[in-house]
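Asker: no sequence for this one, just the structure:
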């Protein structure tokens, strides 16, 4: 029987697996498990505490600001258990951005990770300006603030600690019992569970309405693929380092209780160390994570003795030979299978263990295109790296490759219960129970996103082959038209440029011009590694670095049509969220990048 709401799904997990690990997280230097029975008690206390903090209306919105932690998840599950709607907020957002999310959702309680997040809420409560619109203090409906980690915060009347809220909630469990049960029973499958915001680069972000049914339908579709039903996933758990304000991260948070696997909590700075320590069964990540792993392995091999290098390349090439059989679910021929066993014993198993992937059942890549060479490298290590595709509006999946049915260079086939079709102009359209009904307070944007037949317009361009495998070719609104009338997809150029490990991001430019150029941002860590390998200075402005990048650009150009080739490039500093040139979900803000480096763009076109 299908779960009615996220809360009933979690309740089912607690009843079925009370002693199983719900959360695996680091406490000091040790990794600790929190059993579902203990986590459920925390959720109950927090729910009771929220209901006694203020006179909170049914279905009110509660925001959660901060990085991925056990506290974040406990607060989210607790709020959902009493029918509240949660609003995940990136820790990196500015006060005015935080303010907009609160006024748009009319959130009445703000749960902050620490002092830094508290200060943002305090600032926005006084009013703010966002995209040339003034918001007054009266526009902000927050009545109460809760702080998870109150370190360094002076006592004040405008906040309380999560510990104090939990303690009060525990004292008032009996008093709140009837109200908690009423609120728990109230939501239906089509009621709103959460508002998740898409990054706004040219206007205010849009609040995607995600119902209990949307989120559960996505989990049910994943269940139907069978990729998570293994002992390795159950034991190793779902590795979660992604922000919980990201729809991909939120899916993993809910997949833990749905599939009965622990949620292994990590962070970007400790990613490598934590993978080695926890040996997860499932890792979801953006392509950049896999690119950096591959780059580090190759750099280490480059410094090894010739015999070890030769053995490494033989083992990887042997692994690559198995890909044509694996992608069609066919058995590997005897001779190749024998060589693979030797390669695995001598090299591949050691590589997997070094990465923390010795019991990884599935690695998933999403949020950006995965390059074929990187994909082949991980498949060659005898790992199931699968590329998938979706959007915040699809909670977040539409298509995925499967371990025994995949095609390189594609994002796989539609999930069960999801329909995909390609419009006449090449745009990918979708239908399915996991797809949002629209955007909060934005009827204009909702009308633009859905056509009269109910198809959701993704904004992505692509194709679908006769077997249903989908390939992404670019963003509809990002197609660049040269002065000669040729159309260029920037994602194609940028994806290939970023295959060089030291290139963090690339921004292609060609719209209205008669040739393409690029702004290229370098990754300082990868630049240092390159410099060590080549006996050069790690200076992005040096001739050696420029020559290396130019050689790579020339290689990329050899794979492109003449009108697509990058004629000139300029090196710029690494793009970051703090610089205002990347969104909180780490997507490049193309317009602001081009505007900030307009002098370099003008330089590249001065003779055009």
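Answerer: Yep, that arrived. Model, not experiment: these values are computed from the prediction.
Asker: rest of the way, CA atoms for contacts and neighbours
Answerer: OK.
Asker: which SSE is residue 586 in?
Answerer: Assigned by DSSP states H and E, residue 586 belongs to no helix or strand.
Asker: excluding its backbone neighbours, what's nearest it?
Answerer: In space, and not counting its chain neighbours, residue 586 is closest to residue 577: 7.0 Å by Cα to Cα, 6 or more residues apart in numbering.
Asker: surely that neighbour touches residue 584?
Answerer: Yes: counting by Cα atoms under 8 Å, residue 577 does reach residue 584; the two are 6.2 Å apart.
Asker: tell me how many other residues crowd the residue nearest to residue 586.
Answerer: 16 (other Cα atoms under 10 Å).
Asker: look up how far residue 317 lies from it.
Answerer: Distance of residue 577 to residue 317, computed by Cα to Cα, to the nearest Å: 38 Å.
Asker: circling back: now the common contact residues for residue 577 and residue 584.
Answerer: Common neighbours of residue 577 and residue 584 are listed as residue 92 (criterion: Cα atoms under 8 Å, 6 or more residues apart in numbering).
Asker: could you tell me whether residue 210 really is in a strand?
Answerer: Yes: per DSSP: H, G, I helix; E, B strand; the rest coil, residue 210 lies within a strand segment.
Asker: can you pull out the strands in the stretch 301-450 of the chain?
Answerer: 362-365, 385-389, 399-400, 413-414, 419-422, 427-431 (DSSP state E, counting those that start in this stretch).
Asker: one more to weigh against that first structure:
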């Protein structure tokens, strides 16, 4: 459907299907459902409250919260009032929160569902805080109180396509977050491209669990969800996630590769691989097992299951395919609203990130960098002309920073990051991406980072999976050695991975080694571990336990 903005779409459903379920909030073991009319009433009242607080059109207003109904309502209220939303990842530390609020010039902030607000609160200085009482956040301004005393806004903001809608602060694998600016028109174009390639039922169901501050999640669920009149469910907690997902039965499911690894681990804990392989060979039992697993995951009505944000192992995709679950890998970034390339339904070529969307122009630079041109590209980085100039080439194409290769059918493979390349002391440049993926095919390995600056050969830093941690040290060593042998047999001498170092601790968001979107902060890992590269390389063992 064609709308000028997400506000137009919401008002259509609010008027035409007022009783249609819109938001499902799981909390305290129960589910609170709001229809379009019920949510719309709160959204409109909050938009009035923002205006009464002195928020003029064009004001920047931040949202700090995990996914919940109030996140979506706060965002729509900001837009209805003619303001610009500034999402902040819910795991962001107080220093970075302060940096983003100051850099964006935010005039107020919504504070919702959080795990440790007490440690973040100091990052919010000198602006009104609107707390969501449902999630235990009590501030000078409360959501319920403001909604109760405010009347619903009638003069809803009518944006032009070129108007700024939101500023998305990147999760930042290197340096400080940058403010990616997007207009209403770029969002409308992105949704139209999705609709052109995907067919979802009327009023589709969605399950939003990755942070809505990430553009892929926000585009997939808030933007597409509102445009299509869908309903959006949210998990209560990590513990309730499987049950909440199974109940939601989403028509589209988007996740990062690590989530699919966790699904695989949970299945294999209940049914070892050898038994699963045996049962899948029996014709009638085969279908029963597939249906049972698909239903347990909540995918029995899924039209599309998508992996993105980081490379997924082809072996993992093949593993799910044997269960009747086609995991389609896509590719995009905050700067293009993740509308770039996709393995569209029925056109999945495992090992690639798919073909370009129809109305996207692409090219490879002389160095092999993927470059994009479309109507959903960012307006630039907020208050950063220098970085904005670096982002585009002379023809206006977006420079992604990713190295790519196309096959004869137009399927794109990402072969590395321009900035991730390193040089060994033999003077050879190594692109680690194509070395890491084959190692991650091993179910005993959850995370891997290939490094090698200043030593003769690359080495792999490895975090075992839960399955791998359950093995004896000898068994895990043997498993990793086999993966190294298999990988090295395909490589020229200068690329062969000489050692694997098994890490003592996981790489997580909390210890600063993963971004909120679960991307590896390679530079942080390098800073911590590079002093040990030479010592590890000189050891006689092939697999070293840190």
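Answerer: Okay, I see it. All values derive from a computational prediction rather than experimental measurement.
Asker: circling back to that earlier point, the strands of the stretch 301-450 of structure 1: which one's closest to residue 133 of structure 1?
Answerer: For the strands of the stretch 301-450 of structure 1, the distance to residue 133 of structure 1 is smallest for strand 427-431, at 33.0 Å, taking Cα to Cα.
Asker: in structure 2, what stretch matches that closest one?
Answerer: Counting by TM-score structural alignment, strand 427-431 of structure 1 lines up with residues 369-373 of structure 2.
Asker: give the buried residues for the helix or strand residue 175 of structure 1 falls within.
Answerer: Taking DSSP H and E as the criterion, residue 175 of structure 1 maps to helix 173-185. Residues of helix 173-185 of structure 1 classed as buried: 173, 176, 180, 183, 184, 185 (neighbour count, 16 or more other Cα atoms under 10 Å).
Asker: ok, stretch 285-304 of structure 2 next?
Answerer: With burial defined by 16+ other Cα under 10 Å, the residues of stretch 285-304 of structure 2 counted as buried are 286-287, 289-291, 293-294, 296-300, 302-304.
Asker: nearest to residue 270 of structure 2, of the residues you listed?
Answerer: Using Cα to Cα, the buried residues of stretch 285-304 of structure 2 come closest to residue 270 of structure 2 at residue 293, 10.7 Å.
Asker: aligned partner of the closest one in structure 1?
Answerer: Match for residue 293 of structure 2 (TM-score structural alignment): residue 351.
Asker: leaving out the residues flanking it, which one is nearest to its match?
Answerer: Distance criterion Cα to Cα, 6+ apart; nearest residue to residue 351 of structure 1, sequence neighbours excluded, is residue 381 at 7.4 Å.
Asker: my read: that neighbour touches residue 352, true?
Answerer: Yes: the criterion here is Cα under 8 Å, and residue 381 of structure 1 meets it with residue 352 at 7.0 Å.
Asker: contact partners for residue 72 of structure 1?
Answerer: Residue 72 of structure 1 neighbours (Cα under 8 Å, 6+ apart): 64, 66, 113.
Asker: ok, those residues vs residue 279 of structure 1, which is closest?
Answerer: residue 66 (25.4 Å).
Asker: residues near the closest one, how many?
Answerer: Residues near residue 66 of structure 1, counting by other Cα under 10 Å, number 25.
Asker: please apply the same query to residue 442 of structure 1.
Answerer: Neighbourhood size, residue 442 of structure 1 [other Cα under 10 Å]: 12.
Asker: can you find the partner of it in structure 2?
Answerer: Per TM-score structural alignment, residue 442 of structure 1 is aligned with residue 384.
Asker: any idea how far its match lies from residue 103 of structure 2?
Answerer: 10 Å.
Asker: what's the answer for residue 403 of structure 2, then?
Answerer: As judged by Cα to Cα, residue 403 of structure 2 and residue 103 of structure 2 stand 31 Å apart.
Asker: try residue 511 of structure 2
Answerer: From residue 511 of structure 2 over to residue 103 of structure 2 the distance is 25 Å, taken as Cα to Cα.
Asker: more crowded one of the two?
Answerer: With neighbours defined as other Cα under 10 Å, residue 511 of structure 2 and residue 103 compare such that residue 103 has more, 13 against 9.
Asker: now the angle from the lengthiest strand in structure 1 to strand 427-431?
Answerer: In terms of residue count, the longest strand belonging to structure 1 (DSSP state E) is strand 456-464. If you take axes from the mean of the first three to the mean of the last three Cα atoms, to 10 degrees, strand 456-464 of structure 1 sits at 120 degrees to strand 427-431.
Asker: next SSE after strand 456-464 of structure 1?
Answerer: Immediately after strand 456-464 of structure 1, counting by DSSP H and E, sits strand 470-475.
Asker: find me the equivalent region of that following strand in structure 2.
Answerer: Using TM-score structural alignment, the residues of structure 2 aligned to strand 470-475 of structure 1 are 412-417.
Asker: compared with structure 1, how much does that stretch deviate?
Answerer: Once fitted to structure 1, stretch 412-417 of structure 2 is off its aligned match by 0.8 Å on average (mean Cα distance after the TM-score superposition for structure 1).
Asker: which residues touch stretch 242-259 of structure 1?
Answerer: Contacts for stretch 242-259 of structure 1 (Cα under 8 Å, 6+ apart): 6, 9-10, 13, 22, 67-68, 73, 88-90, 196-197, 215, 219, 228-229, 234, 237-238, 240-241, 261-263, 267-268, 285, 391-392, 395-396, 585.
Asker: among those residues, which lie within strands?
Answerer: Applying DSSP E to these, the entries found in strands are 22, 88, 89, 196, 197, 238, 240, 263, 285.
Asker: I'd like to know how far the first one sits from residue 437 of structure 1.
Answerer: Translated: residue 22 of structure 1. From residue 22 of structure 1 across to residue 437 of structure 1, the span is 31 Å (Cα to Cα).
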